[in-house]
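Q: got a sequence here, can you build the structure:
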Amino acid sequence: MSGLKSNRGNFLEDFAVGQTLEHPTPRTVTAGDVALYTALYGSRFALQSSEIFAQTCGLHLAPVDDWLVFHIVFGKTVPDISLNAVANLGYAEGRFGVPVYAGDTLRAVSEVIGLRENSNGKTGVVYVRTCGLNQNNQDVVSYVRWVMVRKRDEASVIAGHPPPELADHVGAQSVLSRTVPDFSNFDFGLSGEPHRWGDYAVGEKIDHMDGMTVEEAEHQLATRLYQNTARVHFNQFAEARGRFGRRLIYGGHVISLARALSFNGLANAVKVVALNGGRHVAPLFAGDTVFAWSEVLDKAEVAGRDDAGLLRLRLIATRDLACAQFPLPDEADGVILDLDMWVAMPR
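A: Now for the predicted structure:
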């Protein structure tokens, strides 16, 4: 039986700096996707939950959750970039663009911007810049990620390139005012909390208190929702003989769980505008319980706006470890996610 028509995914030898990858297939986002995403994570942010609330913020409909947009675009890239990955290592320079609504069609394009072989001769790291576009060719999200990929042939020699120089964080001044909703009529009674931008201080840490246990079926359902085909998330037959002996939960699932949990203490941080950086510190498996806490790293004004401000947050997620002591990645085995992002909230 021939397997020549089947896609085995790209190995390290298949990438070259400057290469452009247009990822199939386009995906139309539906109200069903939004409802399923809510069912999976229980996110309660008012902007994405209520069309009436969204209209008071200058939008014509409730937008699709920022992380659902990210995951859909990310999922498009997996068959071309990370089907043969060992691990997704990190993110940088992420920006969220125009709002996405149910009915919009998303596609993804990536450029390879860095490539190097690891000293073990078996794997290497590929750096890509991905842009998600809607049906009008408008940017909905863009980001850099780097991923460790297997080589097809350990004897092959890879022409290395220095890693790209990436910004430590997205400059607040580069956040476009038009990507931040109008908060001049923000209803704090309906949003869930009274806290404004001015109520948060740099250095403040917020324990989001609640925990959420991950079930085997739901993390696989979520990953299918994004059409993410990475084998490590689904194929128990193969993973039983792998490094962990079981299916690994997609790191984006952790991001969405932590973001949903952050409602408790950050209910009015309704819009993610930039992803400064992040890494999946340790794996998560079904049966584990996720907790989260945030630290305010910085604050900034939105240019030309007196209704909105920006908070730079470090969002930490943990596994089976309540966050009262605020563990950091180098301080506790239970830390699984370390994410740095800018969010917009009313002043």
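Q: only C-alpha atoms for contact and neighbour calcs from this point on.
A: Fine.
Q: where along the stretch 151-300 of the chain do the helices fall?
A: Using DSSP state H, counting those that start in this stretch, the helices of the stretch 151-300 of the chain run over 188-191, 216-225, 236-239, 251-261, 263-266.
Q: pick the most buried one from those.
A: The highest mean neighbour count among the helices of the stretch 151-300 of the chain, using mean count of other CA atoms under 10 Å, belongs to helix 251-261: a mean of 23.
Q: next, the angle helix 216-225 makes with it.
A: 110 degrees (axes from the mean of the first three to the mean of the last three CA atoms, to 10 degrees).
Q: ok so, going back, out of the helices of the stretch 151-300 of the chain, which comes closest to Val128?
A: Across the helices of the stretch 151-300 of the chain, Val128 has its closest neighbour in helix 251-261 (17.2 Å, CA to CA).
Q: against which helices or strands is that closest one packed?
A: Where contact means 3 or more CA pairs under 8 Å, 6 or more residues apart in numbering; DSSP states H and E, helix 251-261 is packed against helix 31-41, helix 66-81, helix 216-225, strand 289-301, strand 308-319.
Q: and these as TSV, adding distance to Ala92?
A: Formatted as TSV, these follow (distance: least, CA to CA, whole Å):
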stretch	distance to Ala92
helix 31-41	24
helix 66-81	13
helix 216-225	22
strand 289-301	16
strand 308-319	14
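Q: quick one, which of those gets closest to His169.
A: Nearest of the helices and strands packed on helix 251-261 (CA to CA): strand 308-319, 9.6 Å.
Q: contacts for that closest one?
A: 172, 180, 182-184, 197, 254, 258, 284, 288-302, 328, 334-347 (CA atoms under 8 Å, 6 or more residues apart in numbering).
Q: one more: stretch 322-341?
A: 205, 207-209, 211, 254-255, 272-284, 291-293, 312-321.
Q: now do 6 Å
A: 274-282, 312-319, 321 (CA atoms under 6 Å, 6 or more residues apart in numbering).
Q: first vs last residue of that stretch, how far apart are they?
A: With CA to CA, to the nearest Å as the measure, the ends of stretch 322-341 fall 22 Å from one another.
Q: buried residues in it?
A: Going by neighbour count (16 or more other CA atoms under 10 Å), the buried part of stretch 322-341 is 322-323, 326-329, 334-341.
Q: restricted to helices, list those.
A: Among those, no residue falls in helices (DSSP state H).
Q: and which of the residues you listed is nearest to Arg247?
A: Among the buried residues of stretch 322-341, and counting by CA to CA, the member closest to Arg247 is Ile336, at 15.8 Å.
Q: next, the second sequence, to be compared with the first:
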Amino acid sequence: MKTNPGRFFEDYRLGETIVHAVPRTLSGGERALYHALYPARGALYSSDDFARACGLPAAPLDDLIAFHTVFGKTVPDISLNAVANLGYAEGRWLAPVWPGDTLRSESTVIGLKENSNGKSGVVWVRTRGLNQRGEAVLEYVRWVMVRKNRATPAPEPVVPDLQSVVPATALTVPAGLDFRNYDFTLAGEPHRWGDYALGEKIDHVDGVTVEEAEHMLATRLWQNTAKVHFDATFREDGKRLIYGGHVISLARALSFNGLANAQMIVALNGGAHANPCFAGDTVKAWSEVLDRAETAAPGVGALRLRLVAVKQGAEPFALRDEAGKYRPEVLLDLDYWALVPR
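A: You can find the predicted model right below:
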């Protein structure tokens, strides 16, 4: 058999490292498509001149371009036969990605637990994205519910003990980054690190209706081959599931209105795709300030933010119901650190 049906739950072994195909060289084309697909307009990722004024040699590629590229490499080996992508933890952006860089991915299996129905199980992997010099540019843990293909004994369950928050002391600030000469007018908003209060909630106001064609173009762009995103016969309801990363990028771009100066994502503390998103849903977003931290870089502070994506019909700032479950309108609950001028 020369074709690849993808891995099923029983095919994973604790501790194994999977080297994913295929390396990908990124260019300004990915940036242009990213900015076309999402209303992304962060100044640091849009302008070489703005980036140079902030101490960088040029504008790096958007942090989520790196994430989607690294993630997409893993899909044929990790989530081709997934029921759902369940969550993220311990994510860190370790170095900027520049046009011309080539990224590849590798994942280590750090946890396995068969579900009680015996038809699926949860796989935890720690993934690293590496550039052409073998330097890690990104790492994160994710866990996925994967189908079983045959009856096999359940493995001894191993659930990894993961940090709930990446410590501020573990954040990587790009070399040379300096916000002392930050141009707030060109960035689009006047709000500094100290202007955000703990517990403050921000309604980002704008919304984007998800289109089938745009979602499939985006998912192909990141070479994500998961069947649930393309094959309408793969789900009983006949719907293509919108790639969760598409929702992340939409919400992140929408958060510009109120968080225009949250320039760089440097850590992903946790995240959950709370409910499925389908074509025709209108995505809106709100954020909550969870923490603040200083960094050693001149003029640079860090904000820990909760980014919540919701669809039409959601109540303002409503996240969970009385039973503690995500409300049905909530699509995404993401906890991350971003760098902000002080």
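Q: so after superposing, what's the score?
A: A TM-score of 0.96 describes the superposed chains when it is computed by TM-score structural alignment, normalised by the length of the second structure; 338 aligned residues with a CA RMSD of 1.2 Å.
Q: from Ala267 of the second structure, how far out is His20 of the second structure?
A: Counting by CA to CA - His20 of the second structure and Ala267 of the second structure are separated by 23 Å.
Q: an error on my part: the question was meant for Val340 of the second structure.
A: In terms of CA to CA, Val340 of the second structure sits 13 Å off from Ala267 of the second structure.
Q: which of those two has more neighbours?
A: Comparing Val340 of the second structure with Ala267 by other CA atoms under 10 Å, the one with more neighbours is Ala267, at 28 against 24.
Q: tell me the contacts of Leu86 of the second structure?
A: Residues 143-144 are the ones in contact with Leu86 of the second structure under the rule CA under 6 Å, 6+ apart.
Q: which position in the first structure pairs with it?
A: Counting by TM-score structural alignment, Leu86 of the second structure lines up with Leu89 in the first structure.
Q: then Asp49 of the second structure?
A: In the first structure, Asp49 of the second structure lands on Ile52 (TM-score structural alignment).
Q: now that match: which helix or strand?
A: helix 51-56 (DSSP states H and E).
Q: name the residues of that helix that are buried.
A: 51, 53-56.
Q: between the residues you listed, which sits nearest Asp104 of the first structure?
A: Comparing the buried residues of helix 51-56 of the first structure against Asp104 of the first structure with CA to CA places Glu51 closest, at 16.2 Å.
Q: that closest one - nearest residue in space that isn't next to it in sequence?
A: Once flanking residues are discounted, Glu51 of the first structure sits nearest to Ala62: 4.5 Å by CA to CA, 6 or more residues apart in numbering.
Q: distance of the one you found from Ala267 of the first structure?
A: From Ala62 of the first structure to Ala267 of the first structure the distance is 16 Å (CA to CA).
Q: same question, Gly242 of the first structure
A: 40 Å.
Q: which one's more surrounded, those two?
A: Between Gly242 of the first structure and Ala267, counted using other CA under 10 Å, Ala267 has the larger neighbour count: 22 against 12.
Q: what is the equivalent residue in the second structure for the more buried one?
A: Mapped onto the second structure by TM-score structural alignment, Ala267 of the first structure lines up with Ala260.
Q: just Gln135 of the first structure next, same as before
A: Checking TM-score structural alignment: Gln135 of the first structure goes with Gln132.
Q: also Gly278 of the first structure?
A: By TM-score structural alignment, Gly278 of the first structure lines up with Gly271.
Q: would you confirm that Phe8 of the second structure contacts Lys148?
A: Yes - using CA atoms under 6 Å, Phe8 of the second structure makes contact with Lys148 at a distance of 5.3 Å.
Q: more neighbours, the two?
A: Comparing Phe8 of the second structure with Lys148 by other CA under 10 Å, the one with more neighbours is Phe8, at 22 against 19.
Q: can you find the partner of the more buried one in the first structure?
A: That one, Phe8 of the second structure, aligns with Phe11 by TM-score structural alignment.
Q: same thing with Leu171 of the second structure?
A: Under TM-score structural alignment, Leu171 of the second structure pairs with Val175 in the first structure.
Q: what number of residues lie near that match?
A: Residues near Val175 of the first structure, counting by other CA under 10 Å: 21.
Q: picking that back up, TSV for the helices of the stretch 151-300 of the first structure, including distance to Gly42 of the first structure?
A: Compiled in TSV, the helices of the stretch 151-300 of the first structure are given as follows (distance: least, CA to CA, whole Å):
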stretch	distance to Gly42 of the first structure
helix 188-191	15
helix 216-225	12
helix 236-239	27
helix 251-261	6
helix 263-266	10
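Q: right, so of those helices, which gets closest to Phe96 of the first structure?
A: Per CA to CA, nearest to Phe96 of the first structure of the helices of the stretch 151-300 of the first structure: helix 251-261, 15.5 Å.
Q: now the closest one, how far from the centre of its chain.
A: 8 Å (CA atoms, centre = their mean, to the nearest Å).
Q: try stretch 26-46 of the second structure
A: That offset, for stretch 26-46 of the second structure, works out to 15 Å (CA atoms, centre = their mean).
Q: excluding chain neighbours, what is closest to the counterpart of Pro160 of the second structure in the first structure?
A: Here Pro160 of the second structure is matched to Pro164 in the first structure, going by TM-score structural alignment. Spatial nearest neighbour of Pro164 of the first structure, excluding adjacent residues (CA to CA, 6+ apart): Gly114 at 5.9 Å.
Q: and Glu216 of the first structure, what does it touch?
A: Glu216 of the first structure touches Ala286, counting by CA under 6 Å, 6+ apart.
Q: that one corresponds to which position in the second structure?
A: By TM-score structural alignment, Glu216 of the first structure lines up with Glu212.
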